[in-house]
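# How does the following fold in three dimensions:
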Amino acid sequence: MNRVGVIMGSDSDYKVMEDALKVLREFEIDFEAKISSAHRTLERTVAWVKAFEAQGGKIIIAAAGLAAHLPGVIAGATTLPVIGVPLSSGSLQGIDALYSIVQMPPGIPVATVGIGAAKNAALLAVQILASQDKPLNDKVKKYRAKMMNDIEVKDEALQKMVSQGIKGIVI
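Predicted coordinates for the structure are as follows:
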């Protein structure tokens, strides 16, 4: 059973959404990825959402640029949590997509991450799943501990360089 669905409106969105797929693989989360449009293939998109929900899917991550209707259309077609990823495109570089996703009407929420933040969308999906899955929650805690350790190691290297008076520090 695929627990997370990742949907994008175009194959050009894959460059950004690949980060989400990497995170899901890292946490060993079964997922399916789909290209389908809220405008050009509306019926196909809604049919996919209904099928994903019927097969036991838990969360949908939806990416969209410009008017960014895909996450909202999906949220309107399901009661599953939907995480929107606004994509940088057009003259507003994703600000329009961000506003479109974050300003959903009352009653149809879409969780929203930053512009192009597919990795955070996947991590949020993992954390939602982990709230009811102890082994997955333990993996999330280990992931966080590793991030903390990585920062501490980098800071130790910085402190050593600073104390030695090294200029042009690059870590």
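# rest of the way, CA atoms for contacts and neighbours
Will do.
# what's the host helix or strand of residue 158 packed up against?
Here residue 158 sits within helix 134-163, counting by DSSP states H and E. Contacts defined by 3 or more CA pairs under 8 Å, 6 or more residues apart in numbering; DSSP states H and E place helix 134-163 against helix 118-130.
# here's the other one to compare against:
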Amino acid sequence: MSKPFVAILMGSDSDLPKVQAAIDVLKKLNVGVEVRVHSAHRTPDATHEYVKGADQRGCAAFIACAGMAAHLAGVVASLTIKPVIGVPIDAGPLNGMDALLSTAQMPGGIPVATVAIGKAGAKNAGYLAAQIIALQDPDLAERLRGDRKANADEVLAKNEALQETLA
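Alright, predicted model coming up:
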């Protein structure tokens, strides 16, 4: 059986600078990742084909990143029963608010876990996908615990430095 991976789909290659945060998290945690540009509207057949194929090849979770109309996560969710995490991209005149609503407001029975708009949301999508896989992977769970501890240690070190500056 192949190692589980996360499939990241983005509606446009211009989304990559924001989506990179999810890729970086998954790579740091040693989680396999595939990244593709697919559009719910402009390439529906290719999107369907990729999702179905990734599902069959062992994809454990999908991350779908799109701005404006942001139907990509919903389309992906309609094609699989694997977890789908939607990342609204801050694009267009509404700066991602339209994408947030399009991603979050799914009909009952077709869930999409929706994270924050933009880069912070992409980062959290990477962590959430890793946490989903960690349910069945104790080594990954330990890497996640280590990452959390490193983050906490960094904050505590910054506080200590601040206290020294203020003294």
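# Now the TM-score, please.
Here the superposed chains carry a TM-score of 0.95, computed using TM-score structural alignment, normalised by the length of structure 2; 163 aligned residues with a CA RMSD of 0.8 Å.
# residue in structure 1 matching residue 166 of structure 2?
Under the alignment (TM-score structural alignment), residue 166 of structure 2 pairs with residue 162 of structure 1.
# so what's that match up against?
By CA atoms under 8 Å, 6 or more residues apart in numbering, no residues touch residue 162 of structure 1.
# Then residue 31 of structure 2?
Residues in contact with residue 31 of structure 2 (CA under 8 Å, 6+ apart) are 4-6, 130.
# ok, 7 Å please
residue 5 (CA atoms under 7 Å, 6 or more residues apart in numbering).
# how close does the aligned residue in structure 1 for it sit to residue 51 of structure 1?
Residue 31 of structure 2 maps onto residue 29 in structure 1, with residues paired by TM-score structural alignment. From residue 29 of structure 1 across to residue 51 of structure 1, the span is 19 Å (CA to CA, to the nearest Å).
# show me where structure 2 has strands.
Applying DSSP state E to structure 2 gives strands spanning 5-10, 32-37, 59-67, 84-89, 113-114.
# Need the winner for burial among those strands.
Among the strands of structure 2, strand 84-89 has the highest mean neighbour count (mean count of other CA atoms under 10 Å), at a mean of 32.
# which residues in structure 1 does it match up with?
So strand 84-89 of structure 2 sits over residues 82-87 in structure 1, by TM-score structural alignment.
# List the neighbours of that stretch that are in contact with it.
59-65, 68, 71, 75, 94, 97-98, 101, 110-118, 121.
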